[in-house]
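Colleague: just to be clear, the model below is a prediction. Sequence and coordinates:
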Amino acid sequence: MPHFLTDVLAAWEKYRDRPLFKQLVQGAEGQKTWIPITYEDFQNETDRVGRHWRATLSSQGFKSSDVIGLWATGQKYTDLIHIYSLIRAGFIPQLFSVTYQSGEVVRDLLIACNGKALLYDPAFAVAVEGHVDLPAICLPAVDTLQSSSDPLPPLLDVAEDEPAMILHTSGTTSGKPKPVPVTHRNLKGQQSQFRGINQGAFETQDIYNKLGSYCHIGTASSISYMSLRGDCTVQTSRSDFDAEEFLQLTREAGVNRLFLYAPWLSNLLKFARTNQDVLDTLKNMRQIIYTGASLNPEDEAWMVAQNIPGTLLYATTEAFLILISDLNERQDLPAMRLIPGVECEFIPNDNSEPDKGTLYDVFLPAHSSNCPHPSFRNRENGHYTGDLFEQVKPGRYIFRGRNDDWIRTGPSLSFCDTKAIEDNVLQVSSQLVSNCTAVGHYKPGVVLFVEPVTPVTPGSDKEMVLKKEIIALTAPFNARLFLHERITDPGRIVVVPQGKLARTKEKGNIRRKAVEDEFSDILQEIYRIV
């Protein structure tokens, strides 16, 4: 099949005079301005830097299709240049962002993917030096790179399951994220499906805010799927921008469509309740796409009542875009329909409770463009996403949680493997803890509930000693986790009597959701402090 960049390069030529990107420049006193970078500018820079990396890496013996690690902050416009210049030069970038804290973890993930070298931002020099025993090159400033005069090789046809770039899960398994090879078929499918999430036709250019880190899938691939529509992305100072920056983005940078994670949209709705300018601007957006989770019901109901054009998107790192709500049926939120072009099956889940309605697993058959790389699939003939849905009307589905030990937690509602946390606690603290569970689905962070071997009095010095001992014993494991998964604060540990945590009748397994419900008041106070 054609390389996924084939159509992208044609789009860069077609829309050469349009702005592809608006780069944020902040003044000494906090003033913000945005500099437009055209499609032609971006292509020229990508070609120039691509020739540099082609010459530099080839001279060290690296070949086309070699995996080259790129550890970047994920916040700089030049990160995008490096990603696409490496791809254009024939390499497969494996992306790491500022969420990574350990050079050893980056090294291990590179080795697992047969990575040959690492390019890294100067911010990570200390983590790399002495910890990554692979060829490593510190990224120089893009405008200082010496470019080779040799032309870049032509784009060749590729196998549909050949990786174009390698990302990682947003949570860790046994202290490490899992690599997610993103294939050419995945990206070409995403290019087509992105057209299906945009609702409402306009003659002028669609201009979006930057969704998140350039080293995470939604923004790393944005150049690919937005280019084919001639769209533009505007850089923001932070992902959860405030009311003042939101108004600047729309008035000065021209943002007319928002692409946000649900917690960030919730922040804007909070501002809109007391700021008429924010409310009017939200109502005048062409579309507000929010993802990662549903909004809380109060926010969603208020948004619908105010006629704010919000649409909920269900997408994942490994399965891309799958479901979107209908802008013309916003009263049905959070119900979603399949995005045109997505091939998947809704299969009744064995654990459905008849009196509460049937729950469905989402299954992506192997031939689907949304199906992950074979190395990531959990079935020989395809992949289950692990998320459960309820059909509320024909063709309309509502997300009903996970079907495994993973939860979404933290500021960006990233994945977290609770079983790995629980297993580690029970392994290293067996003399202290008889049982435990980690909770925090759709919450700001993870909270650990423990049943101690020896009873302790609530609020006593012995209880605090127990919590601190658990934290000390689990410290080596926590150090390998992403920040949103770590439990390093005694305030995030709740000690309860033995047998207090709710369990299943048959197997005696702790019921995570039941624990969250039973101790909701305690959790609410913990998260209020957080």
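Modeller: On my side now, so go ahead.

Colleague: hey, let's count contacts and neighbours off CA atoms from now on
Modeller: Will do.

Colleague: which secondary structure elements does the helix or strand hosting P93 contact?
Modeller: P93 belongs to strand 92-96 when assigned by DSSP states H and E. Here strand 92-96 touches strand 67-71, helix 77-88, strand 163-173, going by 3 or more Cα pairs under 8 Å, 6 or more residues apart in numbering; DSSP states H and E.

Colleague: quick one: that strand to helix 77-88, angle?
Modeller: On the basis of axes from the mean of the first three to the mean of the last three Cα atoms, to 10 degrees, strand 92-96 is oriented at 150 degrees to helix 77-88.

Colleague: give the next helix or strand downstream of strand 92-96.
Modeller: Moving toward the C-terminus from strand 92-96, the next helix or strand (DSSP H and E) is helix 103-112.

Colleague: any buried residues in the longest helix seen in the chain, and which?
Modeller: Longest helix in the chain, counting residues (DSSP state H): helix 39-59. For helix 39-59, a neighbour-count test (16 or more other Cα atoms under 10 Å) marks 39-43, 45-55, 57 as buried.

Colleague: against that first model, consider the following:
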Amino acid sequence: MAATYFTCTLGQAQSLGLTNPNFKNINDFIDSQAEAIPSQAAVGFAIPSNSDSQWKSKTWTFSDLQTGSKKVAAVLQKMHGELLTKSETVALICPSTPEFLFTWLALMRLGHPVLLIAPQCQPAAIAHLCKTCQTTVLFHDEIYSTQSQEAEAVARDNGGELHAVELPYSKDRSLSDIMAQEISNNLSFPEVNETNVAYLHHTSGTSSGIPKPIPQTHRAGAGVLPSFPDGKQCATFTTTPLYHGGVADAFRAWTSGALIWLFPGKGIPITAANVIKCLSAAEKSTEQGLPPVKYFASVPYVLQMMEADEQGFKYLQNMDIVGVGGAALPAEVGDRMVGKGINLISRFGSAECGFLMSSHRDYAKDKEWQYLRSNEGAEYLTFEKNEDGLAELVIKPGWPHMAKKNRDDGSFATADLFAPHDSIENAWRYHSRADSQLTLITGKKFDPAPLEGAIATADLLDDVLIFGNAQPFSGALLFRSETARDIPDHDLVEKIWPAIEKLNSESQDHARIPKKMLVAMAVLDQPLEKSSKGTLQRSVVEARFAQDIDKAYTNMGSFNVGDVPDEKVLNVIIEMIESIVP
């Protein structure tokens, strides 16, 4: 099956000779596209409306990306030049909006690596990331003022320096106003090379709430991506925010001169109704000659909402390819979609090594959407088999992008485990993480081991198992010690809860355990299965207590709220949360 810019992995791009040999840096790349295809639409956002009417949209060309980034850079330099000279790396926390896009591009224009902070980060985590990256400037959207100021205070209390600076957009000076200004002929920008860091993502953080930065060079950001001459004929729509995989989605489209539509991330929730309104706005834009959206990218929970909506399902059926990644889509959902004619693929990659594999295939004959294929460029992907029949993916030296290496030979062992297909060669289904990291259905990840260890220190407990893979939130099985044998379940949970509540307050939002998901268990007749190193054999233990885990979610009840008007979504979500956490 011929590759497209939406499905082409970094290995394929290198093997097929589709990368740009003249690539210098991201700024130069934007300038080159602005010169070659100045009027070609590069990025679009739907404009939400409070009424039920058709949403409008706004697109920017490659020429706009060039001039807009320079104009915003000039404003930032004029307003905060002194601060910027003191910090090579600068941080940005902002919803996925045009303001994010142009601020990020502008800061790279000014030669600064940009630390992209996910809004879910707690102030302590933000301060830690900034300290790790030697960042003293934190640009923030107005809605994250409190969060940013608290991070500033944490840094100060720890003897560090961090300046929270609000972005230069307001009612009196919008992004459109800045972009309408005349550009100065005196502007000059520093030279950067392809090996310089352009921006940094970060891990989601463990239960301690401390994420780690993952630097991306200019070359990794865009220089290793494919360029398809016919790419501009098909646009992509992604629900992934820019501070996560949206950046990669954007560059993947732009290197082929294609348009990408991004979900407007400020002030509206990602619901099927809102995604449909975005797609409708993009569809309307084809009347002005813009290319149709043929590629749809999202995480599983968004795809599940779309699949359950009649109109949303029709939009998916009309796509050339629907891509899912970030977490596991339930097999029954994917099978149902494929059975009804949707060309569904899994896309697998990492911040450390970029786009690694997809299940792009002959859709008419091959329905195995879960099985990722390692074909062209696969000589740098190896699968090391374990005794349980699974295989760990290891990236070998020679792969186009490796931000991290963890073996002496320069390889990167991903800790991702796969199961081979029974009959299709070089086809692998993602199974689990070797390092026991839990992945919620939202795509958020966390390591439960530190939390388990902290909770299990209680005298009333012998051991703890935290679960939550492919679920919206986690839970914990609390295994009694002998001293707690006769304590009623409710009383045991009440005694343990204060310690867990304290841990929750120090954890990332997605790593917090609801009180109603604490399950009091009997004293163990046999200890939990552990390795020789004392680490929990998670998959074995989860299988052993599968009924208890399933019962925990069943007892929570199901949130069958029916169709909810968009204006009531926030209230319904609050009610749902309050029903879980007192």
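Modeller: That came through, no problem. Owing to the predicted nature of the structure, the values given are computational and were not obtained by experimental measurement.

Colleague: tm score of chain vs chain?
Modeller: The TM-score (TM-score structural alignment, normalised by the length of structure 1) is 0.85; 500 aligned residues with a Cα RMSD of 3.0 Å.

Colleague: hmm, back to that, and the helices and strands packed on strand 92-96 of structure 1: which comes nearest P135 of structure 1?
Modeller: strand 67-71 (9.9 Å; Cα to Cα).

Colleague: got the contact list for that closest one?
Modeller: Here strand 67-71 of structure 1 makes contact (Cα atoms under 8 Å, 6 or more residues apart in numbering) with 83, 91-98, 110, 113-121, 124.

Colleague: can you check which part of structure 2 that strand sits on?
Modeller: The aligned range for strand 67-71 of structure 1 in structure 2 is 89-93, by TM-score structural alignment.

Colleague: separation between whichever residue in structure 1 pairs up with D320 of structure 2 and I207 of structure 1?
Modeller: D320 of structure 2 maps onto R286 in structure 1 when the alignment is built from TM-score structural alignment. R286 of structure 1 sits at a distance of 10 Å from I207 of structure 1 (criterion: Cα to Cα, to the nearest Å).

Colleague: if I look at those two, which residues touch both of them?
Modeller: Common neighbours of R286 of structure 1 and I207 (Cα under 8 Å, 6+ apart) are 256-257.

Colleague: which one's more surrounded, the two?
Modeller: Using other Cα atoms under 10 Å as the criterion, R286 of structure 1 and I207 rank with I207 on top: 25 against 21.

Colleague: I'd say the match of D320 of structure 2 and G310 touch.
Modeller: No - counting by Cα atoms under 8 Å, R286 of structure 1 does not reach G310; the two are 9.3 Å apart.

Colleague: now do the contacts for the spatially most central residue of structure 2.
Modeller: For structure 2, the residue lying nearest the average C-alpha position, counting by Cα atoms, centre = their mean, turns out to be H244 (3.9 Å). Neighbouring residues of H244 of structure 2 by Cα under 8 Å, 6+ apart: 118, 201.

Colleague: surely S224 of structure 1 is in a helix?
Modeller: Yes - using DSSP: H, G, I helix; E, B strand; the rest coil, the assignment for S224 of structure 1 is a helix.

Colleague: how many neighbouring residues does it have?
Modeller: By other Cα under 10 Å, the residues close to S224 of structure 1 number 21.

Colleague: and for whatever residue of structure 2 lines up with A319 of structure 1, nearest residue in space, chain neighbours not counted?
Modeller: When structure 2 is aligned by TM-score structural alignment, the residue opposite A319 of structure 1 is C353. Among residues not flanking C353 of structure 2 along the chain, M402 sits closest, at 4.7 Å (Cα to Cα, 6 or more residues apart in numbering).

Colleague: from G246 of structure 2, how far out is the one you found?
Modeller: To G246 of structure 2, M402 of structure 2 is 19 Å away according to Cα to Cα.

Colleague: could you identify which of the helices and strands packed on strand 92-96 of structure 1 is most buried?
Modeller: strand 67-71 (a mean of 27; mean count of other Cα atoms under 10 Å).

Colleague: relative to I339 of structure 1, which of the helices and strands packed on strand 92-96 of structure 1 is closest?
Modeller: strand 163-173 (22.7 Å).

Colleague: what about that closest one, how far off from structure 2?
Modeller: Compared with structure 2 after the fit, strand 163-173 of structure 1 shows a mean deviation of 2.0 Å (mean Cα distance after the TM-score superposition for structure 1).

Colleague: P181 of structure 1 belongs to a helix?
Modeller: No - according to three-state DSSP, P181 of structure 1 belongs to no helix; its state is strand.

Colleague: correct me, but it touches M165?
Modeller: Yes - with contact defined as Cα under 8 Å, P181 of structure 1 reaches M165; the gap is 6.2 Å.

Colleague: coming back round to it: who's in contact with the residue nearest to C353 of structure 2?
Modeller: By Cα under 8 Å, 6+ apart, the contact set of M402 of structure 2 is 352-354, 412.

Colleague: would you mind finding the match for it in structure 1?
Modeller: Taking TM-score structural alignment, the alignment pairs M402 of structure 2 with C371 from structure 1.

Colleague: now L451 of structure 2
Modeller: In structure 1, L451 of structure 2 lands on I421 (TM-score structural alignment).

Colleague: am I right that that match is in contact with A438?
Modeller: Yes - counting by Cα under 8 Å, I421 of structure 1 touches A438, with 7.1 Å between them.

Colleague: tell me the contacts of A351 of structure 2?
Modeller: 201, 214, 403.

Colleague: between the residues you listed, which is nearest I47 of structure 2?
Modeller: I47 of structure 2 lies nearest to H201 out of those, by Cα to Cα, at 26.9 Å.

Colleague: how close does the counterpart of the closest one in structure 1 get to L70 of structure 1?
Modeller: When structure 1 is aligned by TM-score structural alignment, H201 of structure 2 is paired with L167. Counting by Cα to Cα, the gap between L167 of structure 1 and L70 of structure 1 amounts to 11 Å.

Colleague: intersection of neighbour lists for these two?
Modeller: The contact sets of L167 of structure 1 and L70 overlap at 94-96 (Cα under 8 Å, 6+ apart).

Colleague: most neighbours among those residues, please name it.
Modeller: Most neighbours among the shared contacts of L167 and L70 of structure 1, by other Cα under 10 Å: Q94, with 29 neighbours.
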